[in-house]
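Asks: Okay, sequence plus prediction incoming.
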Amino acid sequence: MTLPKPTGPYHVSFTDILDKDGIDGTFFRIYYPTAEYSYEDADAQFPMWMEEEYLKLLKGYMKELTMFPLSIPVNLPFMVPEGEAKLPIVVFSHGLMLSKDAYTFVCSDVASYGFIVAAVDHKDGSSAGSFYMEKSTDSVTGFVKKSFEHHFIQSGTEEARLERLERVEIRVKELSKVADFLGNLNDGTLSNIFYPDFDLMRFKGKLNLEKMAVMGHSLGGASALVSLLKDDRIKVAITQDPWMYAFDDKYLTRKIAKPIVIINCIGDIKKNDVIKMRQFDCDVTGTVAERLMVTILGTTHFTQTDFAYFSDSFLESLNFKAKNDAELSNKINTELILASLRKHLGLPGLTEITSILEKNKGDVMIGTDIDVSDAEIMEAKKKIMDLIQTK
């Protein structure tokens, strides 16, 4: 198997960036437009979907997990699409027990419409696994890989919840560091020990740092919301099935005068999650900014990940199998993401959300499929309003 090719007008390549050796190095992947290529192109290398460091944990849960080559190549030259001076940016945060690699399709798909997408490998212990580099005189490259393993937090206690919230703060700092590094990439000062021969100078002056969004899935969705609040460079948050357990209630009293777009799937989102999402509504803090919640029907929590494209038998064995076809659901997902990015970053080619909903009637809905009453939402909102009044 392999993942579908990106659907946009531009071909996409990627490179992995590690700023320095040691455990505190920041590891992230950038997806970007490139010139046209083919599988027969001698310069195009198509690496495997995940590296071994990520698979160790996942294979313990997914016995039938198989590797496959990606449908996009690594390290082809960056190309600014014709008519574009600088490209807008999306910083992406992965979910619990996954990694940047598990979102290859959504990240490359967005990049194929003329975006730079930077997906971070979090080192708060939430990833399936990762690695860093240490200097070594015994290696040809001068570095050796060192594994960074998943840190389990057993949910169910207040101590566990507080630890999770602390680790989200680590994730948010990592997202901010990636935004810093994109600034370095734009001014030609970013170093990369992972692919030292790849020419990063092609990116110099080509990133639009004024048009930056944050996006994330599940735990990454909660991380994206906190990042929106804390980082002034971020103009909009697009969250996919956000895990609201990992969002600290203290932030609900803050005015977030920036748009929040929530794209939910079916299954993992519960009533309490929806209620907390609605506590972001602008009438709670008197903020003026868009709040949008939509739900893609016939899906599961993993529809917005690469796992959606695995075999039916694999998906059924893990209860990941969705009612609707993955390509249909992710086409809607990308359309919603692009419409939100273009609207809130002030980009051309805007498509109204209402037209996406109308075109895909029966497969996507405004709001939620969860049975939650207006009275329950108003009661939850009032609690936050009361907290604000006591400050």
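Replies: Cool, got the structure.

Asks: going forward, measure contacts between C-alpha atoms and count neighbours the same way
Replies: OK.

Asks: Which strand or helix spans residue 5?
Replies: Of the helices and strands defined by DSSP states H and E, none includes residue 5.

Asks: Quick check: residue 21 touching residue 134?
Replies: Yes. Using CA atoms under 8 Å, residue 21 is in contact with residue 134, at 5.4 Å.

Asks: Mutual contacts of the two, please.
Replies: Common neighbours of residue 21 and residue 134, using CA atoms under 8 Å, 6 or more residues apart in numbering, are residue 143.

Asks: residues near the residue lying closest to residue 336 once chain neighbours are set aside, how many?
Replies: Excluding its sequence neighbours, the residue lying closest to residue 336 (CA to CA, 6 or more residues apart in numbering) is residue 353, at 6.8 Å. The burial count assigned to residue 353 is 19, neighbours taken as other CA atoms under 10 Å.

Asks: go on, residue 237?
Replies: 30.

Asks: Surely it forms part of a strand?
Replies: Yes. Residue 237 forms part of a strand when assessed by DSSP: H, G, I helix; E, B strand; the rest coil.

Asks: Can you verify my assumption that it contacts residue 225?
Replies: Yes. Contact criterion CA under 8 Å: residue 237 and residue 225 qualify, at 6.2 Å.

Asks: If we go by neighbour counts, what in whichever strand in the chain runs longest is buried?
Replies: When the chain is parsed with DSSP state E, its longest strand is strand 207-217. Going by neighbour count (16 or more other CA atoms under 10 Å), the buried part of strand 207-217 is 207-209, 211-217.

Asks: From what I see, the residue nearest to residue 336 and residue 337 are in contact.
Replies: No. With contact defined as CA under 8 Å, residue 353 does not count as touching residue 337 (9.8 Å).

Asks: One more to weigh against that first structure:
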Amino acid sequence: MKKGITVRRDKKLRINDRKHIPMPTGPFQVIGCRDLMTGASKFTGVLLRLYYPAANQARDMREYYLMWPNWLPHENYRSAYAEVSKYNNSVYKALNWAIGDGFIPCIPNAKPLRDDHKWPVIVFSHGIGACRTTYSALCIEFASHGFVVAAIEHRDASACCTFYAKEVHLSMYGSNARLSQSEYNLNDMRDDDEFEDSNANRTKKTLAKTFLPQVTVEWIPHSHIKVDESHYSIGNKQVYQRVRECSRTLDLLESLNAGYEIQNLLDQLLDPSEFEGILDLERVSLCGHSIGAATVLLALSSELRFKVGICLDAWLFPVKKENFDCLSQPVIFINTEKFHSKQNLRKIREIANPSFLKCSNAQDTISNRNKERSSDETPERKVYTLKGSLHYNITDVPFLMSWTARKLCGTDSSMDRFTALDLATSLALDFICSNLNIPLSSDNEVYLNLHRKRIKSGINVRNSSLKFNGRSHLPLPTGPYKVVASKDILFEEPSGKGVLLRLFYPSACQSSEITEFYNEWPNWVPHENYVKGIAKIFNINSYWIHNALKWLLSQTYVPSVPDSKPLRQADYKWPLIIFSHGWGGCRTMYSTICIELASNGFLVAALEHRDNSACCTFSLSKVNQSEVDKEKNNKVASLETNSIEWIDHSPFRRTIDLYEAMNEKVKNRVDECSRVLNLFEAINAGRRILDYQLYSVSDNMKINRIVDLSEFENILDMEKVIVMGHSFGGATATLALTEDSRFKIGVILDAWMYPIKDESFDDLQKPILFVNMESFQTEESLSKMRNIVNSNFNPNQSGLTNSNMKIFTLRGTSHLNQCDIPFVTNWLARKVFLRKSKIDRFVAHDLTMCLSLDFIFKQLNLGKPLSTLSTDSYFALHQGKLRDELCSKL
């Protein structure tokens, strides 16, 4: 029965006295199967089972139930499954009882259906401890939709057990010939990297059980391989042997399709004309589960006859060191929820996003991004996860065990076993048919739409650990430039109008991991005076609470390399982002956001404003000229601590002239942003800056003069400057867009619009994005944002809204979700400071960054962000947490 419109499938697993795996649901209900084995050696030929639409489709498959083959091809497989699972004798007997009577609803050796078109082909590679019948439910489902499926039984010792022909006694050329591998010198055909387990224990029980009178069979037991670095080469050899078997399978299918006579050692009565001319070998897909998915990827890289790859719950440890840059075919990953490690998912992510590369020369990343933007030939890559599913859901095991047995063996998933199978096959069929131009019933799409909430699109795994080697830290960056550097810069003009900032940028050390530098990471708190300022902002007057806060904040570090050289690209310059902090913030308060931006290929200048809005800041006392002259020749001369003038935070007071005071502060802040831009224009152009004007600030407030900034010369794209800010800084960034034409794009995070409520933005013709937190914004503030967008809305642009101006609100969020407070405080402190937040702190941060990066990349024509957090899939995953404030207003 079709599972589409009615959304019902036959869930009966017994007919009369026969227990069986699920019936197929496609239009071809009668399925045939045939076992093929070629070659008189372990290292030649192939063993497989073919599944295909059978000739007589007019009858019901159930009418043939007495002909259905046993799920276990031979008694040896029963004991082999027990050995693979490492069950003791009593459990083995229970397993023997549990799956002994399973049958596959297909007709052995049935003639294939000859239709007016050729059947596309799927070659299937099994997982560890499986065999050619372990995935029969999946294979007959594919066959019922018009495919010929070749399920291989690999001889690399990864199968639960298998066999090969040691000697063959056949009638050839009119005489009785005795064929052996010695006569054909088949040992010479073995490759150096063929896997053979010399320690395999072939029991007498196994050796005694033969079933082919014309063949002397040698059984290959399963070899247990440990998952560690010392055994990587063994697993890698196994995969390479599997790849050759996949190629030999395709060779065999080509021979069948050409009508050539093949020597099928399992059935000498095979008529070579049965499959002649019915296989569409221009539409061949390769599908695999677990290590079989690793086989798929490696085979696609070396065998162009395979057009599409289907990776079911891929286990990529055996190919983790392989390079898949040359993989040119479309690939889909269909994962279960409970199986994958972070290392495995990272490898999947690298393959699914070909531009996401960990490379020593990050120029490759930029080149790939530009190629991807300019080429329409990028192969399709998709990743889906079935929520509540297990690794075994792809196999027949859940259908052969009772509920009790599934619970005891850990094979019972929270997702219905039938739904898991149907979703996996539906996703695979949809991908294959769309890429090979094969018609597919609309029922398949209806079924996927019905269960879309059970499917998680994309792969979004971030490292949520906030501690490394005992050191607490902010979230690690997810962009392609994993090693981010930072430098504190103090610029003092003779007029007294200087700026203080922290610069975040991609480090030149991209061949390393950021965690390798953990001993160098700067403290999140630049000085203990900043803790006093934060305590003042939150009205913490208790001595004990203040000391606890001081200890807590001083234990957190920023994952960046201080004063590292910036990464210099040959033909690419970094866009510049100037970040304005909110009320009570400072240059380190938004380090998580700034690091994430830098890891995606930006230089980020995080300002520390001197308008008394920062929790704390400082400037230098006036140094007389004679002191300057004395120290000009000393390139690293340190200033004394007493030359610092601290600027305390000024508490917020609601007075009659509040608006005028705040508006003046915003304008002063905008002036600071422009001065920062002047500074970087000079640095980028290589213009000399007087020695006494530039200083670096290290931990413990050690201030040194900066003489040489040539490492930053000519690495900035000053035509791509973004202004960004949070809260009060959001108002600053909004006004800066109108005041300084050099700012091209504005990204406004939960802006406090009151200080600019009377400002006019009628002439603002620049892209601007507002990302708001739900608990903070008022209707008055939102109205101001909408007015800014409405007054500059371009009706000639397509769509309901102006694509250059957007307003989003993150549901269930608090104002502080966009700063570092959620990551530097413990659970109890978060309950106090973020009591209105109902969203996970990582999700709030990641959604903010996905929205920001997606907007910036589109406006600057940079293609797609290369972060491990795929923006499209992350939006799809968390679409219920986003509200578009313009969709019903324009």
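Replies: Alright, I've got the coordinates. Remember, predicted model here, so these are calculated numbers, not experimental data.

Asks: Now which residue in the second structure aligns to residue 90 of the first structure?
Replies: The alignment partner of residue 90 of the first structure in the second structure, by TM-score structural alignment, is residue 577.

Asks: Residue 215 of the first structure too?
Replies: In the second structure, residue 215 of the first structure lands on residue 724 (TM-score structural alignment).

Asks: How about the contacts made by that match?
Replies: Residue 724 of the second structure touches 577-580, 730, 733, 746-749, counting by CA under 8 Å, 6+ apart.

Asks: if you set the cut-off to 6 Å instead, what comes out?
Replies: Counting by CA atoms under 6 Å, 6 or more residues apart in numbering, residue 724 of the second structure touches 579, 733, 746-748.

Asks: what's the spacing between it and residue 792 of the second structure?
Replies: 19 Å (CA to CA, to the nearest Å).

Asks: quick one: what helix or strand has residue 530 of the second structure in it?
Replies: Taking DSSP H and E as the definition, residue 530 of the second structure sits inside helix 528-537.

Asks: I would like the residues contacting the helix or strand following that helix, please.
Replies: Downstream of helix 528-537 of the second structure, the first helix or strand assigned by DSSP H and E is helix 543-554. The contact list for helix 543-554 of the second structure (CA under 6 Å, 6+ apart) reads residue 531.

Asks: how big is the angle separating helix 543-554 of the second structure from helix 528-537?
Replies: Going by axes from the mean of the first three to the mean of the last three CA atoms, to 10 degrees, helix 543-554 of the second structure is angled at 130 degrees with respect to helix 528-537.

Asks: in helix 543-554 of the second structure, what's buried?
Replies: Result for helix 543-554 of the second structure [16+ other CA under 10 Å]: buried residues 546, 549-550, 553-554.

Asks: ok, back up a step: apply the buried test to the contacts of residue 724 of the second structure and list what passes.
Replies: 579, 733, 746-748.

Asks: Where in the first structure does the host helix or strand of residue 301 of the second structure fall?
Replies: Using DSSP H and E, the element containing residue 301 of the second structure is helix 291-302. Alignment of helix 291-302 of the second structure against the first structure: no match, by TM-score structural alignment.

Asks: Which elements pack onto whichever helix or strand comes after that helix?
Replies: Once the chain leaves helix 291-302 of the second structure, the next helix or strand it forms, by DSSP H and E, is strand 308-312. Strand 308-312 of the second structure is packed against strand 279-289, strand 331-336, with contacts defined by 3 or more CA pairs under 6 Å, 6 or more residues apart in numbering; DSSP states H and E.

Asks: To residue 383 of the second structure, which of those lies closest?
Replies: strand 331-336 (4.6 Å; CA to CA).

Asks: how about the helix or strand following that closest one, aligned to which bit of the first structure?
Replies: The helix or strand immediately downstream of strand 331-336 of the second structure is helix 342-352, counting by DSSP H and E. Aligned by TM-score structural alignment, helix 342-352 of the second structure falls on no residue of the first structure.

Asks: Show the subsequent helix or strand relative to helix 342-352 of the second structure.
Replies: Next element after helix 342-352 of the second structure (DSSP H and E): helix 363-374.

Asks: counterpart of the helix or strand just after that next one in the first structure, which residues?
Replies: Later in the chain than helix 363-374 of the second structure, the nearest helix or strand by DSSP H and E is strand 381-386. Under TM-score structural alignment, strand 381-386 of the second structure has no counterpart anywhere in the first structure.

Asks: Quick one: residues in contact with strand 381-386 of the second structure.
Replies: 330-336, 352, 455-458.

Asks: Kindly state which residue of the first structure is aligned to residue 532 of the second structure.
Replies: Aligned partner of residue 532 of the second structure by TM-score structural alignment: residue 56.

Asks: Same question for the helix holding residue 301 of the second structure: list its buried residues.
Replies: Quick answer for helix 291-302 of the second structure (16+ other CA under 10 Å): 291-301.

Asks: Spatially nearest residue to residue 377 of the first structure (excluding sequence neighbours)?
Replies: residue 275 is the one closest to residue 377 of the first structure (CA to CA, 6+ apart), at 5.7 Å.

Asks: Which of the three states applies to that neighbour?
Replies: Residue 275 of the first structure ends up helix, using three-state DSSP.

Asks: Counterpart of it over in the second structure?
Replies: Under the alignment (TM-score structural alignment), residue 275 of the first structure maps onto residue 783.

Asks: Give me the distance between its match and residue 889 of the second structure.
Replies: 10 Å.

Asks: still on that earlier bit, could the contacts of residue 724 of the second structure be laid out in CSV, adding distance to residue 309 of the second structure?
Replies: Formatted as CSV, the contacts of residue 724 of the second structure follow (distance: CA to CA, whole Å):
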residue, distance to residue 309 of the second structure
579, 44
733, 47
746, 42
747, 40
748, 42
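
Asks: What's the match for residue 767 of the second structure in the first structure?
Replies: Match for residue 767 of the second structure (TM-score structural alignment): residue 259.

Asks: Am I right that that match is in contact with residue 236?
Replies: Yes. Counting by CA atoms under 6 Å, residue 259 of the first structure does reach residue 236; the two are 5.2 Å apart.

Asks: And for residue 531 of the second structure, the neighbour number?
Replies: 22.

Asks: if we can go back for a sec, more neighbours, residue 783 and residue 889 of the second structure?
Replies: Neighbours were counted for residue 783 of the second structure and for residue 889 using other CA under 10 Å; residue 783 has more, 14 against 10.
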